[in-house]
Structure formats: structure tokens, C-alpha cells
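Q: no sequence on hand, only this structure:
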């Protein structure tokens, strides 16, 4: 799941909601409260539909268990699909709460496999590795310069079916917690610090985070939550935005294998971490409807299989070669007439 991209999207949505409110005489004189967003950031995304595809690349699997073989082959195709919906449930001057749900899956197709019908590749072939998630983002502005943000998220990750969810829900559950404290130095500059507990690095871990959002002039700006992502922004005009940067992506899937040599373990865990260097374009289609397209190079930093969920006993170490990627998105933003009413 894209942890930091959702954080940035939620923060942008929070800012958009505040801007989109029609002002009464009382709100016109009310103090402006701090938020993570800065002037020039794109509009908040309420609904997002995305599709990503990677072309073919090689894969090698080194066994870490005496009863498993080494294997190699070629990933002929790797597809990813996702849908996200975010909506406000509380919208007060100092306190905002956003609730979101999402669904995504990825699938692999293999060729030139050695040995033939290698168990891991055969199991993953055309199988949907799914993620169903829900999150709540809480933003509280202490005053016009300070704020803090809490994000709670839960996901069901794996090759589950409806029956699996009904009977073994807890086995697939992956929690994420983000805590951020920030300072709004000016409408163009926000900095913050925090901690993130999640799966950006493949396994559950706690790591520090630094927010740095800075708009330098009418065209250039930076949006970042280090170390997970950073991107340079260029505002061509109010309808077109360009980005260049990097993003870390991680995931952990619970898999129930009932055939082949992997079946002796029953439930295994596939954990991955990727690094993407990317270029991105966002462009308005019509008022509230936008599209995004991004492409670049995806390097697999770590891809491992463990003998059970949460275990440290690694049984396979997969070496996935780097490859280019392309992703397209269609998303809905607040209509321009609502933004104009707020001015």
C-alpha cells in the first residue's frame, strides 16, 4: 500500500475542504489555522482510480531452507490496480477528520521458468494479491502556526477470499499508525517531524519522518515526507502540474499454500520493498475531473518469503531485476465553483 502518498493526499484534502467552505461574516474574521498544505499544492483527491503496469523483467529465487529449490524465470507482466475514496466526517475550524477506504491488487505472469512449474511462481501466476483498507486521518490545528496529525489505518493483505475473511480475519490484518507534529512558517512553508509504524519497508517497523512542504515562487515547490518520498513540483498553470522525485513502496501479503513444497508451511508471508524514480503529470480534464500519468524506473530493494506471518525465518530471497513502469490515474477533485465561493 502507498503509505506516504495517502498521507499527502489526505493532507491536501483537508486543506481543500477548508478552502471550499462558504464563508459567513463570522468565518471571515476567524483566525486561519495551520495545516500541512502550502500554496500551489494540487487539489485534494476525493476519488482515485489507478492502473500500473511493468514490462517483463528477470527474477531469481535463492532458497534459505534445505527442502526448497532455487528457481529463476522471467516476469512477463506485472499489473496493479487500485481504487481510493476519501471523504470528510468532521469539518471544524480547528479539527478535521477524513475517513477513507481503498481496494487494490497486483498480479504476476511468468515465463521461461527453471525448474519448470517452480512452486512459488506457479502459485503466484494470475493470482490476485489483494489489499482492502480503511483509514481515519485526524488533524488538529493548535493555532495559526502549529498542528498535529494522527493517521490510523488497517488493511487486509493477502490472497484471501470472502470465506477466509469471515473465518480468519485477524490473520490478514496489517495496522499502520502515523504521528506528525508540524509548524506552518508561512502559507508557502511547512515543516514537521513524526513517527510512522507501518510496512513501507516490507516488514512492520517504526521509522522517523520529516515533513517538508515548500513553495518557492509561482512555479516551483517541494513536497516531501522523508525518507519515504520526495518530489519537486512545477506549476505550469492552475490546470497542469508536473512532478519529479522518488517514492518508497512496501507491502506484506499472507499466502495460504496447499500444494507443492511450500504447502508444508501452510501460511507464508511475502514481503517486498520497492524504490521508484518517477516523473508525473497531472492535468484537468473538466472542472472536477483530472487525470494523472507517471512513469519511471522501479528498483526492487527487497523481496522475501517467510515461513509464517510475522516470522523472521526467511525461506526464499527473491531478486527481481529493475524495470520501467507506467501508471495512469483518473481522479475527482472539488468543483471550481466551490473554490470560487470560498474566496
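A: Arrived safely. Since the structure is predicted, the reported quantities are computational estimates derived from the model, not experimental observations.

Q: every contact and neighbour count from this point should use C-alpha atoms.
A: OK.

Q: hang on, residue 262 in a helix?
A: Yes. Counting by DSSP: H, G, I helix; E, B strand; the rest coil, residue 262 is found in a helix.

Q: all strands for the stretch 51-200 of the chain, in order.
A: 57-63, 71-91, 95-114, 129-141, 146-158, 173-186, 189-198 (DSSP state E, counting those that start in this stretch).

Q: tell me which of the ones you listed sits nearest to residue 279.
A: Ranking the strands of the stretch 51-200 of the chain by proximity to residue 279 (CA to CA) places strand 71-91 first, at 18.2 Å.

Q: the inter-axis angle of the closest one versus strand 57-63?
A: Put simply, strand 71-91 runs at 100 degrees to strand 57-63, going by axes from the mean of the first three to the mean of the last three CA atoms, to 10 degrees.

Q: which secondary structure elements does strand 71-91 contact?
A: Applying 3 or more CA pairs under 8 Å, 6 or more residues apart in numbering; DSSP states H and E, one finds that strand 71-91 contacts helix 3-20, strand 47-54, strand 57-63, strand 95-114.

Q: got the buried residues for that strand?
A: Residues of strand 71-91 classed as buried: 71-75, 77-88 (neighbour count, 16 or more other CA atoms under 10 Å).

Q: take this one as well and set it beside the first:
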């Protein structure tokens, strides 16, 4: 009844202001408005949220310092010329020709993850990342025709410059995709960025389901250099938070897997591991169009404490054990990559070995919860 009176008032107003548009009351069928309601029944499509409750905060910007305690380095006797995409000819029993005591390994790390698009049906984040690995090596000893790699590492160190883009694409209130692509330029380069022609790329795609605000899981596939060599691996995501929001997991296997304990909303502890690595071009050994690359990969079991300092600023402190997965080397003819994977029989050009070491990392981050 109220709707009829409202519409009648509007019609009278229009009659006075706009005679050409007005209709005679006797021509209007008011009964058609009898079933109108003031509720909008339009269905709004809802999409899955990017995270679940209780997870560690997402870092927009972070700066940290990484340091390993001393260990021994053993490098094999010879580096061989390239042999196309089939690997080289040095076996696991290659004699050691160069040794050294690594007193310092580490440097500054900068990471960014900036939102470009942040909508309910699409989130795109991009970031430039940099990791410095400097070395201080003493007691270098060469036997016969040593390669001089220890001296190069001592003088130049290793750098990694990375550009990563991540896309969160929900397709329903529970289901979503995550796509991530990255480009890495890694090597002993300086500011001249000479190895720009040996950029390595990685890609990952995960299909996932947000079961509830406390749980999500996903399956996918990745093209990665996490263990130094080019590899294709399945991906398993499993994030869960207990009902009391104290315990949880943050798993993206095999790249990393952590358990989590939340002391409060402003502090938490992660315990688990992360794989870290990339293929690093050694400029001095790269002849012509060939690229001589150290396949650096390491496993890092660790503890990480995160605590809010003020507002969006958090600190994080890590302590763990760096385990050498590979520090072997390949020479890539024409800088073209080949696939060895976990089970390939191609032999390396150098068989190198690093002693394992305790490491520490301390940093500060600008985050969002």
C-alpha cells in the first residue's frame, strides 16, 4: 500500500513538471505494483579469499641480512667443454683440486610483493627481489690445474636479481587458481649486468580449494630452479589453522613446509624447512655464447620468529642449518638449458662440495595481515 502511495506521488509530481510524459490516472494499472518488495534479490557472485585466518602476514617489502658460519669447500679438478644438451664427462669420483676455508657467506636480501590489481575476482602482485651471497675464503689450495673458482667466489661473490609476478584467480566461493612466473638473472656479475642473455625463468600453476576460513589445499605443477638444476615438480599446498587459532601449517611442498604456532595476533613461530637455489653464471668461465653455471641448491631446516614492531612493521629472526644439496656446475652450449631433473644420468662438468653450516637471518618487513 505504501508503495502505491509513493508511486502515485511521483506520478503527480511528473504531471506537474513534465506534462508531455504524464499519463491520466485512469490509464494506469496500479495493481501491477502489488507484488513489489523493497528487497534487491539480485544475486552477487562471491569469490574465494586469498588467505585463511591465522597465517603469517604477507610481506609487501622486506629487507634482511643472511649469514652462514664457517665451513670447508672442495672443488673438483677440471671443467670440461660443453657437449650440447647432454651434460658433461666428470663423474662423482672426480679428484679434488681446490680446497678452501669459507669464513663468511652471506649478504643483504631485498624482497618486494606489490599489489597491482586487487579485486574480488583477480589479485595481481609483482615484485623485484635481490639476494647477495658474498664469500670470504682463506687457505685456498690448488692441486695441479685448479680452476680458480674459489678465488672468483672470494673476489666477486654471487648475485641474484629476480622479477616475480603472482596471480590469484578465484573461480567460485571456494575454488581458485594461483599462477606465478619469475625471471632470474644470477651470477658473479657486477653493475654491468653482463649475464643478461642468460636469464632463467620459472613458472608454477596451482588449483586450490578454500574449504573454510581455517583450511585450504591445492595441487599443481612447477618449472623451477629451486635445487639449482632445471626441474619439473608437482606442487602440494596445504594451509590449515586450528579452531583455537594457535597451531597451523603453511606448506607449499617441495619448496617449503612449516608448522606454525601463534603466540598472539602479533607474534608467531614457524618451524620447518625451505629449499633455496638458482643457476648462477660464472662470467670468467663462460666462453663465447656458452654459459658456465653453478647449480646452487640448498636445504634449510629452520626456526623463524616473527613479531609486530609497530603498525604494519614486523621483524623476523631465523636460525637454521644450511645443507648443501648441490654446488656442481654445467656449461651450456649457446646458453641453452637442458633437463636433468632428479634422475637424469648426465654427468656434471664439475663436482663441488660445500660443508654444511649453521646460518642466521634477521630482517624487517612492511606487511599486511
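A: Yes, it's here. Keep in mind the model is a prediction, meaning the values are calculated, not measured.

Q: and the TM-score between them?
A: The pair, once superposed, lands on a TM-score of 0.81 when counted by TM-score structural alignment, normalised by the length of structure 1; 302 aligned residues with a CA RMSD of 2.5 Å.

Q: thinking again about what came up before, so for residue 312 of structure 1, which of the helices and strands packed on strand 71-91 of structure 1 sits nearest?
A: Among those, strand 57-63 comes nearest to residue 312 of structure 1, with 14.8 Å by CA to CA.

Q: next one: that closest one to chain centre, how far?
A: Mean-position distance between strand 57-63 of structure 1 and its chain equals 25 Å (CA atoms, centre = their mean, to the nearest Å).

Q: residues touching residue 257 of structure 1, list them.
A: Going by CA atoms under 8 Å, 6 or more residues apart in numbering, residue 257 of structure 1 touches 123, 263, 265-268.

Q: residue 251 of structure 1 too?
A: 1, 199-203, 271-273.

Q: ok, the residues you listed vs residue 106 of structure 1, which is closest?
A: Once CA to CA is applied, the member of those that ends up nearest residue 106 of structure 1 is residue 1, at 10.7 Å.

Q: the equivalent of residue 314 of structure 2 over in structure 1: neighbouring residues, count only.
A: Aligning on TM-score structural alignment places residue 314 of structure 2 opposite residue 290 in structure 1. Counted by other CA atoms under 10 Å, the residues lying close to residue 290 of structure 1 total 20.

Q: tell me the contacts of residue 290 of structure 1?
A: Residues near residue 290 of structure 1 by CA under 8 Å, 6+ apart: 282-284, 330-333.

Q: so which of the helices and strands packed on strand 71-91 of structure 1 gets nearest residue 218 of structure 1?
A: Of all those, it is helix 3-20 that lies closest to residue 218 of structure 1, at 18.1 Å by CA to CA.

Q: so where is the closest one in structure 2?
A: Aligned by TM-score structural alignment, helix 3-20 of structure 1 falls on no residue of structure 2.

Q: next structured bit after that helix?
A: Counting by DSSP states H and E, the next helix or strand C-terminal to helix 3-20 of structure 1 is helix 25-28.

Q: I'd like the strands of the stretch 51-200 of structure 1 as JSON lines, with distance to residue 316 of structure 1 appended.
A: Listed next are those as JSON lines, based on distance: least, CA to CA, whole Å:
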{"stretch": "strand 57-63", "distance to residue 316 of structure 1": "5"}
{"stretch": "strand 71-91", "distance to residue 316 of structure 1": "10"}
{"stretch": "strand 95-114", "distance to residue 316 of structure 1": "15"}
{"stretch": "strand 129-141", "distance to residue 316 of structure 1": "18"}
{"stretch": "strand 146-158", "distance to residue 316 of structure 1": "18"}
{"stretch": "strand 173-186", "distance to residue 316 of structure 1": "22"}
{"stretch": "strand 189-198", "distance to residue 316 of structure 1": "22"}
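
Q: residue 56 of structure 1 matches what in structure 2?
A: By TM-score structural alignment, residue 56 of structure 1 lines up with residue 70 in structure 2.
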